[in-house]
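*Asks:* For reference, the sequence and a predicted model appear below.
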Amino acid sequence: MIDKKVKNKNNFFWIYAVILAIFLGIFFFKTSFSNPRKIDQDTFFKILVKGEVQKIIVKHREIVYVYLKKEFLSSNNFLNSNYSLKNNNSYKFITNPLQYEFEIGDLQFFQKKFEEYKNKYKLDTLIDFKNQQEYTLTKFFFDYGIFLILFVLFWMFIFRKIGAAGGGAGGQIFNIGKSRAKLFDENDNVKITFKDVAGLEGAKEEVQEIVEFLKSPQKYTKLGGKIPKGALLIGPPGTGKTLLAKAVAGEARVPFFSLSGSDFVEMFVGVGASRVRDLFEKAKEKSPCMIFIDEIDAIGRARGKSSIAGSNDERENTLNQLLTEMDGFGTHTNVIVLAATNRSDILDKALLRPGRFDRTIIVDPPELNERKEIFRVHLKNLILSDKVDIDFLARQTPGFSGADIANICNESALIAARKNRPKIYHQDFLDAIDRIIGGLEKKSKIIKPNEKKRIAYHEAGHATISWLLEHAAPLVKVTIVPRGKSLGSAWYLPEERQLTTLEQMKDEICALLAGRSAEEIIFNSISTGALNDLERVTKQAQSMVVIFGLNNKIGNISYYDSAGQNEFSFTKPYSERTAQIIDEEVSKIIEEEYQRAKNLLKKNKDKLSMLANQLLDKEVIFREDLKKIFGKRPFSDDIEDILTINHHALS
């Protein structure tokens, strides 16, 4: 198929090349053999007295064209004659009677002299006067035809390019309004199925049912039900929305059109709406079928929210056409639209209503068991060591999407290959997670001894408080090796929970403030190293007061706007007095937890120093090192057994 396209393309190239060569040849022939040669008046009169001139034409009272008699064009006398023409020592055989031209100064003087020569030598040469430009069709073609042909060829080439960009057959410009959707049917070898989609059980169940609607619609319509017209996949990036659509294409035995929302966008007015119409016309011809529109927010953004009048008219026209095609007057076809987006909050309400997108399928980041399944899918083709613990890796990656897990597996293989290992070990996965979360280690970065000591106590403070508090996330490891933008970092294993209590949020804030608290206790001063901690603490405290209603003074009030309307407003949804109370309560929460962290660290100052010195010595310490210093954590749970892993042994 590719060879045929290339061959057709080459054929068009050679056709254009041959046509261009022909007209260039005509042009040069005309230039070389048809243009008259310039002479002066004296030379003309020498030719005139020989009786070879049939006529002369005086144009615009200043240029004279000399036409020779036919017998002198082909005779040897003409070919061998020499009139001492300037810059012309040889003649070419030419049948055009127009041979010479010259300029005159005074027309009356020239005409008088011409008549004298004509009477003296008894010549029959004629003289004519032409003061207006004359063009025959032939002369016009010879003068300007080549340029017209080149102009036409140029625009034919441009139209073919534009037509090809429009996606139409034959490369015509009129196909720019045709749909760019790619069609998958039973003849296409789509290898991805629902077996390749790990996790996402709820989303898979709903999508599988949509496929069943298309395969056997009578099963659902015999009781009077109607087949849904659309389903919208909503979820963060990388959670597997497009993968689900690929699985639908692999499972469905019906035509499947796939395209992106940006494929409707074009600089030409009306092209987007035209492509929508063409897409649904093709779908209706192959009904029952399915249409998948990825990133539908490119054309489905809510109307009327643009600050510039008229700036989104073309996009709105495209959206209006899509709304009409999905559920307009007289739309009764078995065409189901499957769309995906990670920005559902900005979609137009008319697009989300039942009758267009009847089902909204939420594709959340995978839970613990789902992450295990995703790891198993991506580890199939990797050469692994027997000590790789998939359960631990799944627990170590809370909040990771399927794309993130795929990246971890690939990065671990690259790390193992970089170390010339025959297999991928557990430590390679941990290094891959560390690199993706924190960035690349910068062991060559020069840090002063006093700064390194401060960093060690800062990280030891985090580790100490997280060990002593019940609801703080369990520690995995602590390092003072610079990584990414951070000078030191600690890895925790946050508990996966659906609800968070006030005590849990306070413990998290206290653990985040422990680094600065340790600096103040040991060095009697604080530094800028707690920037990231303070940012997270401030957001956490604000959410407690403003969003979750966990503050007694503000009460059970939430200023959270799930519809996203406040982002377009310049006013706050509360008064200035309430804003002042919010600021005071946020500051109060942070200050209370800061003092709490200081008090705990003062009680365990000796253990804090032991941990910091061990960090300075080893640079990286693990959970078992904290157990040796602090003893068993007083708040044990099921996670403890999983986290008790000797990382060095596994590597």
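*Replies:* Alright, I've got the coordinates.
*Asks:* from here on, contacts and neighbour counts on C-alpha atoms
*Replies:* Noted.
*Asks:* Give me the contact list for the strand or helix carrying His648.
*Replies:* Per DSSP states H and E, His648 falls inside helix 647-650. With contact meaning C-alpha atoms under 8 Å, 6 or more residues apart in numbering, helix 647-650 is reached by Lys387, Val388, Tyr425, His426, Gln427.
*Asks:* Against the centre of the protein, work out the most remote residue.
*Replies:* Here the centre of the chain is the reference, and by C-alpha atoms, centre = their mean the most remote residue is Lys120, at 88.0 Å.
*Asks:* which residues in the stretch 251-400 of the chain form strands?
*Replies:* Here the stretch 251-400 of the chain has its strands, by DSSP state E, counting those that start in this stretch, at 256-260, 289-294, 335-341, 359-362.
*Asks:* What are the buried residues along the shortest one?
*Replies:* By neighbour count on 16 or more other C-alpha atoms under 10 Å, the buried set for strand 359-362 is Arg359, Thr360, Ile361.
*Asks:* Comparison target below:
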Amino acid sequence: MAAKKSPKKPFNFYWIYAIVGVALISLNLFNWQGGNSVITPSEFESMVVNGEVNEVVIVNHKTAKVYLNPEALENEPHNKKIKSPSFGMPAAGPHYTFEIGSGDVFDADLKTWSKDYDLKYKYTTEEDWFGGILSLLLPILIFVGIWYFIMKRMSGGAGGAGGQIFNIGKSKAQLFDKEKGTNVTFEDVAGLEGAKEEVQEIVDFLKKPQKYTDLGAKIPRGALLVGPPGTGKTLLARAVAGEAKVPFYSLSGSDFVEMFVGVGASRVRDLFKQAKDKAPSIIFIDEIDAIGRARGKGMAQGSNDERENTLNQLLTEMDGFGTNTGVIVLAATNRADVLDRALVRPGRFDRQIHVDLPEVHERKEIFKVHLKPLKTDDSIDIDFLAKQTPGFSGADIANICNEAALIAARHDKKKVSKQDFLDAVDRVVGGLEKKNKLISDHEKKTIAFHEAGHAAVSWLVKYANPLIKVTIIPRGRSLGAAWYLPEERQITTTEQLVDEMCAALGGRAAEEVMFGKISTGALSDLEKVTKQAYAMVSVYGLNDKIGNRSYYDSSGQSDYSFSKPYSDKTAELIDNEVSALIETSYKRTVQILKDNKDKLILLAEKLLEKEVIFRDDLEAIFGKSMFEDELIAEKKVSKKAEAIIEQAEVLEAETEVANPTTEDKKVDDTTADENNA
């Protein structure tokens, strides 16, 4: 088998610059006619008197070139001063040079010396061609070099498409193919089973297109990955690049944006041209909202024409008058609501793949991936870690695993333990622990009762989130915190929302019950309660006076409007209902704490003593939760209902197979008649 010839490297013009530079240096450093030294006129006169000079040449009436006798060249000091250009050969000269002073005086001396010492002399005129050319070309070369440097910087740097000013309209996409692929595969993408399945199908479209086209199906033009930040959209695309055996072009939406007009549209055209030439292929545009925002929605009309031109070109390339066969476009964004409607319509982005925050079983799989490189001990329970991190994205989990390893290394541990992970969760959620923060005894007591109020109310109401621990150690911007484990539910009832509001108001209510005055420490609690109350009244339709109405705009168009979708009278009614809802919940919370004031004091004293208390401490003071059995029964009922629904769906499907509908029978009868005919 013949060896593959290595591809020829392109000629680098910098070699020409290097050769010219070496030549100039050589002309200045080496004298090819022999070395010469600079002497003074008095030294020249002594040489003439000693009979050592054979001839002197006066150039341009300024410089004198001295040629010695062969006998003088062999004697000291001339044989050491004068350099020979070749081994064993005498230097041809001139051997010495000097600058003459007054021309008339030197001419008279020459005439005298020529008579007395038989000295030969002559006058010549020489033109410095090299110096003249250099003086002419040097400013031009400097100007060209500065222009070349500025144009290279303006065009985005050297190398590849866009490296020169004439290639600025070329695409900056990074190409991944069989030779140059990523190391990420679908095995590295934990969780996201639904999204991963759809993306795998897209890869299958390009690998086996005939499987689908034989049935008359059309390959989708594009798929849009939508989800919150950190859920793995870009990682999913990298896995596609690693798995697909087709060319994969990857770039960001901001790569189309440039300071020159028309560059974005030109880069879109060049990108799709490259992709069509190597079809079947995949184009991945990360953060597509940089160029895909809805047109005509900006405050200053006409200021975003360049971005809109880029978007128009993208729309045309994806589904325009021309054909776009064999190219699938993947895009990712966490702001799908701001994208232009023409971009997300069927025919362009045929599919929207939602990459949501992982559920508990998906978080477990993500933990398994990120725990592989860590050295952990036997105390690590992945199920426990997955349950302790509700609402965490894949990036958050990766950050927690890294923080746990850093904490373990900080304490000189050989392996990462369960406590390190718990500390990492506290660090990521609450911030860095501030041990040197100065807090007075009165403030510390207020913080303790505030946090004890949260814990007590969450224990004494039915639907509040289960408590994990309470701490009065300052972290980040908070002086204390109550940590809960939110239940992962898909829908929430009014009673559950009201109980959560009471738990959030427990801190301020405890201050009023114990001290008769309130402080500014409930800022975050009031912010949460106010947003939740407004959502209940104006979004979810959970208020009797407002009724079954929602003023939520899922299209995002209301963001660009100055008017509200309801009248001023309705706005006043919403404000009144929100105020009434919050104040009613606050009065209920105060009453709960008054009824359990002695237990609240015990809990706060224990918190002042230990600084951190857990669920077991609350159970020791308040006893077992009176609603625990009811909640367990409700969960059992819901699980039983889900099982009944699943059984009914399976039974219905089996019935349809066994007993076809009337329309199916008509079709079967028609087919049978045709066969008989």
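*Replies:* Looks like it arrived, so ask away. Since the structure is predicted, the reported quantities are computational estimates derived from the model, not experimental observations.
*Asks:* Tabulate the strands of the stretch 251-400 of structure 1 (TSV), appending distance to Arg180 of structure 1.
*Replies:* Listed next are the strands of the stretch 251-400 of structure 1 as TSV, based on distance: least, C-alpha to C-alpha, whole Å:
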stretch	distance to Arg180 of structure 1
strand 256-260	7
strand 289-294	11
strand 335-341	16
strand 359-362	26
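*Asks:* and the aligned residue in structure 2 for Asn317 of structure 1, how many neighbours?
*Replies:* Taking TM-score structural alignment, Asn317 of structure 1 has Asn309 as its aligned residue in structure 2. By other C-alpha atoms under 10 Å, 19 other residues sit near Asn309 of structure 2.
*Asks:* For Gly262 of structure 2, see how far away Asn309 of structure 2 is.
*Replies:* 7 Å (C-alpha to C-alpha, to the nearest Å).
*Asks:* the strands in the stretch 501-650 of structure 1, which residues?
*Replies:* 620-622.
*Asks:* can you pull out the helices in it?
*Replies:* 502-523, 531-542, 576-603, 605-618, 623-630, 639-643, 647-650 (DSSP state H, counting those that start in this stretch).
*Asks:* What residues sit buried inside the third one?
*Replies:* Residues Ile582, Glu585, Val586, Ile589, Ile590, Glu593, Tyr594, Arg596, Ala597, Lys598, Leu600, Leu601 are the ones in helix 576-603 of structure 1 that count as buried (16+ other C-alpha under 10 Å).
*Asks:* Where in structure 1 does the helix or strand Tyr212 of structure 2 falls within align, residue-wise?
*Replies:* Assessed by DSSP H and E, Tyr212 of structure 2 sits inside helix 210-213. Using TM-score structural alignment, the residues of structure 1 aligned to helix 210-213 of structure 2 are 218-221.
*Asks:* Residues contacting that stretch, please?
*Replies:* Phe213, Lys226, Ile227.
*Asks:* related to what we said a few turns ago, which residues in structure 1 does whatever helix or strand comes next after the helix holding Tyr212 of structure 2 align to?
*Replies:* Toward the C-terminal end, the helix or strand that comes next after helix 210-213 of structure 2 (DSSP H and E) is strand 222-226. Mapped onto structure 1 using TM-score structural alignment, strand 222-226 of structure 2 spans residues 230-234.
*Asks:* picking that back up, in space, what's closest to the match of Asn317 of structure 1 - neighbours in sequence excluded?
*Replies:* Of all residues not flanking Asn309 of structure 2 in the chain, Ala265 sits nearest, at 6.2 Å (C-alpha to C-alpha, 6 or more residues apart in numbering).
*Asks:* re the thing from before, mean deviation, the match of strand 222-226 of structure 2 versus structure 2?
*Replies:* Aligned to structure 2 and superposed, stretch 230-234 of structure 1 gives a mean residue distance of 0.2 Å (mean C-alpha distance after the TM-score superposition for structure 1).
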